[in-house]
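> Build me a structure from this.
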Amino acid sequence: MIVLGIETSCDETGLALYDTTSWENGAPAHQGILGQALHTQMAMHREYGGVVPELASRDHIRRVLPLLEETLKQAQCQLSAIHSVAYTQGPGLAGALLVGSTFAKSLAQGLRLPTIGIHHLEGHLLSPLLGESVPQFPFIALLVSGGHTQLMLVSGVGRYQLLGETLDDAAGEAFDKTAKLLGLDYPGGAAISALAEKGQSGRFELPKPMLHSKDLDFSFSGLKTAVLTQVKKFEASGGAADQSALASFHADLARSFVDSLVAVLVSKSEKALKQTGCKHLVLAGGVGANKQLRSALTISGKKNHFEVHYPPVELCTDNGVMIAFAGALRMLENNNGSTTSGAFDIKPRWDLASNNLS
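I've put the predicted structure just below:
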């Protein structure tokens, strides 16, 4: 069975073809990826310091058909070979989701194929199954992205329990806001991570919000505010006039920010594993590509005797592969997804657990 995946939840347009044959025959799941194409809108939105929904929607319209053609060419596949179409139904930007839903439903109706609406976060948390080290169910999933920071207990495909989530800014938002304070371009995750590698630990005592709370929730707005306080202090001292001192200040502050955020994510993950008895942790989402976070989780795994699983770096950000793959797994679970109707139904706000299989 060949599934076409379409991802248009925010600022990436991703399409991919996934063949379940390899998975069903016991081969590594990543061998089922026949082809994929991705366009990111980062350069377009950078001018505005963040995603502009209307511009994102218009760009998806322009990109989706050429990307489909590129995917088919890469996979050496004809439209007639596709068995079903999976698309991101939510959560995300309403206009962007509508583009993907409309395209998926129209294409499927023309080819007389079933469609399957996929939860964006389900795509992320199942994507590590496409890596070299495949986690065993049940596992804990740490989802960290621009819009979400959550800990989920994953008992199987379509069986998810929310354990904790952010009460304010997600980790990705904290990265972007801190990057802006340090004069770095949007998006800030990769830029902050690279700058932190040049900095020294311990210069700034930044808070580690909710590190010792008894729950598994997160909060990162206070960390961002602490960075702002340090920036104002430095500017008031006149240090910004010295370019060398300014560069050192930015690098050291970036390092302290990353150290604090990573410490909270690792600690909460350890607690979730201990509370559930799981021995496998999955890291997923755009921030899952962060080098410092990966390194800290790997060290913690060796120390505390649990295995950490990562998706391929290229599949950490939004992409069509994760949607095609999640759609394929849903099909193999004998479930036709959240919709097979012709309606262009999208869910900009959507609780993952509400989409569990019965």
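> all contacts plus neighbour counts: C-alpha atoms, from now on.
OK.
> Please tell me how far stretch 190-198 is from the chain's geometric centre.
19 Å (CA atoms, centre = their mean, to the nearest Å).
> What lies in contact with that stretch?
175, 178-179, 184-185, 250-256, 258, 290-292 (CA atoms under 8 Å, 6 or more residues apart in numbering).
> tell me which residues of stretch 188-206 are tucked away?
For stretch 188-206, burial by neighbour count (16 or more other CA atoms under 10 Å) applies to 188-197, 199-201, 204, 206.
> End to end on it, go ahead and measure it.
19 Å (CA to CA, to the nearest Å).
> what do you get for stretch 185-203?
OK, stretch 185-203 end separation, CA to CA: 24 Å.
> From the chain's centroid, how far away is it?
On CA atoms, centre = their mean, the centre of stretch 185-203 falls 19 Å from that of its chain.
> Please apply the same query to stretch 32-50.
The answer for stretch 32-50 is 13 Å, by CA atoms, centre = their mean.
> neighbouring contacts of the strand or helix carrying Ala296?
Per DSSP states H and E: Ala296 is located in helix 291-304. For helix 291-304, contacts defined as CA under 8 Å, 6+ apart pick out 193, 258, 262, 266, 288, 307-308.
> so of those, which ones are in helices?
Among the contacts of helix 291-304, DSSP state H puts 193, 258, 262, 266 in helices.
> Out of those residues, which end up buried?
For the ones in helices among the contacts of helix 291-304, buried by 16+ other CA under 10 Å: 193, 258, 262, 266.
> To check against the first, give me the structure of this:
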Amino acid sequence: MDNNVKILAIESSCDETSAAVVVNGREVLSNIISSQIDIHKKFGGVVPEVASRKHIEVINAVVEEALEEAKLTLKDIDAIGVTYGPGLVGALLVGMQYAKGLAYGMKKPLIGVNHIEGHISANFIEHKDLKPPFVCLVVSGGHTFIVYVKDFGEFEVIGQTRDDAAGEAYDKIARALGLGYPGGPKIDKLAKEGNENAIKFPRANFHDDTLDFSFSGLKSAVLNYLNKMEMTGKDINKADIAASFQKAVVDVLTNNVIKTCKIKEVDKVAIAGGVAANSALRNNLIKEGKENGIEVLFPAPILCTDNAAMIGSAAYFEFMKGRVASIDLNAKPNLKLGER
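Sure, this is the predicted structure:
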């Protein structure tokens, strides 16, 4: 093996089937993503059984395309990285069984990757010189975390949601407003036409010195507001509701991240996950970052959503630490960050 470690990575934790080839955790030779958004759109959300079946249909072609675009064969690959949790158990198993078959058949090391660690590692691809320590905000449809990245592959969870993830709340409110799925981009777009101060929605504040989040109360407040307006026959300004809801989410995320940076005495924060592409969150974090002397980093939009390149980056740093999985690696749908 030369000094360039080439990882073939596979991601299938939810509704994207993805394969990528990543060199040394930073350079992406290919990143193929087969999305199921159009399939699940009619259901208003991801249907696990449908997602699993679609993964089975396309995974072989996706992996072959990733290798072809990278101009490599399986013999050129040094290790196989795969997401083994958290996620939908059926979806995870499709990617895992495929990766295990490749690793066993080609006698390549197998590396199990935590999906959340993958999101964090997307920043190592986008920002080639980024090194720990730094703070990372992970916000997606299934996860909301503030993480202190102590070292490559070493994490401390500072805050997390106690109920709905931020992206999950976006999807539910978008459905209530009749915007469809996925909700994040649709609410972000509509909010630009509204007044973010039109409606004062609640922000959850805990009194136990925690930086945890809660979005269920906010979600309920928006739904109650909609019901009240409908029952009284008043006009509903969807743009104002979207903008006011989004401001409530962004305010809490931003405040807790800035507090974490001050507590940990770091001047760098990275954002990861699907909600990291949200324009209001980006703008607010940049503004607050400048005021507090904190640099704010974002991955490219393609690296914010679920993709295998981020899994390949995380797999590389796991591999460098000697964390190789056995062939009996199993899916862990509720895997926690830092759990082995």
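> rewinding a little: equivalent range in the second structure for the helix holding Ala296 of the first structure?
Aligning helix 291-304 of the first structure against the second structure (TM-score structural alignment) gives residues 279-292.
> Stretch 48-65 of the first structure now?
Counting by TM-score structural alignment, stretch 48-65 of the first structure corresponds to 43-60 in the second structure.
> Tell me the spacing between the aligned partner of Thr166 of the first structure in the second structure and Ala19 of the second structure.
For Thr166 of the first structure, the aligned residue in the second structure is Thr161 (criterion: TM-score structural alignment). Thr161 of the second structure is 29 Å from Ala19 of the second structure, where distance means CA to CA.
> May I see the ChimeraX selection of the buried members of the contacts of stretch 190-198 of the first structure?
Restricted to buried positions by 16+ other CA under 10 Å, the ChimeraX selection for the contacts of stretch 190-198 of the first structure reads:
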select :175,178,179,184,185,250,251,252,253,254,255,256,258,290,292
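> so of the contacts of stretch 190-198 of the first structure, which ones are in helices?
175, 178-179, 250-256, 258, 291-292.
> For those, name the two members farthest from one another.
Maximum pairwise distance in these, criterion CA to CA, is 18.6 Å, between His250 and Lys291.
> one step back: neighbour-wise, which of Thr161 and Ala19 of the second structure wins?
Taking neighbours as other CA atoms under 10 Å, Thr161 of the second structure and Ala19 compare with Ala19 leading, 33 against 19.
> Within the helices and strands, which one has the aligned residue in the first structure for that one?
Superposed on the first structure with TM-score structural alignment, Ala19 of the second structure falls opposite Leu15. Assessed by DSSP H and E, Leu15 of the first structure sits inside strand 12-19.
> for the helix or strand following that strand, which positions count as buried?
Downstream of strand 12-19 of the first structure, the first helix or strand assigned by DSSP H and E is helix 21-24. Going by neighbour count (16+ other CA under 10 Å), the buried part of helix 21-24 of the first structure is Trp23.
> and after helix 21-24 of the first structure, which helix or strand comes next?
strand 33-40.
> Superposed on the second structure, what's the mean shift for that next one?
Superposed on the second structure, strand 33-40 of the first structure shows a mean distance to its aligned partners of 0.8 Å (mean CA distance after the TM-score superposition for the first structure).
> which helices and strands sit right next to that strand?
Of the remaining helices and strands, those touching strand 33-40 of the first structure by 3 or more CA pairs under 8 Å, 6 or more residues apart in numbering; DSSP states H and E are strand 12-19, helix 53-75, helix 320-332.
> quick one: which of these is nearest Glu235 of the first structure?
Here helix 53-75 is closest among those (CA to CA), at 33.9 Å.
> Quick one: average offset of that closest one versus the second structure, please.
Averaged out, helix 53-75 of the first structure is 0.9 Å away (mean CA distance after the TM-score superposition for the first structure).
> tell me the angle of the helix or strand just after that helix relative to helix 320-332?
Following helix 53-75 of the first structure in sequence order, the next helix or strand is strand 84-90 (DSSP H and E). Counting by axes from the mean of the first three to the mean of the last three CA atoms, to 10 degrees, strand 84-90 of the first structure lies at 110 degrees to helix 320-332.
> And the contacts of strand 84-90 of the first structure?
2-9, 97, 100-101, 104, 108, 113-120, 323-324, 327, 345-350.
> Now list the buried members of these.
Buried subset of those (neighbour count, 16+ other CA under 10 Å): 2-9, 97, 100-101, 104, 108, 113-120, 323-324, 327, 345-348, 350.
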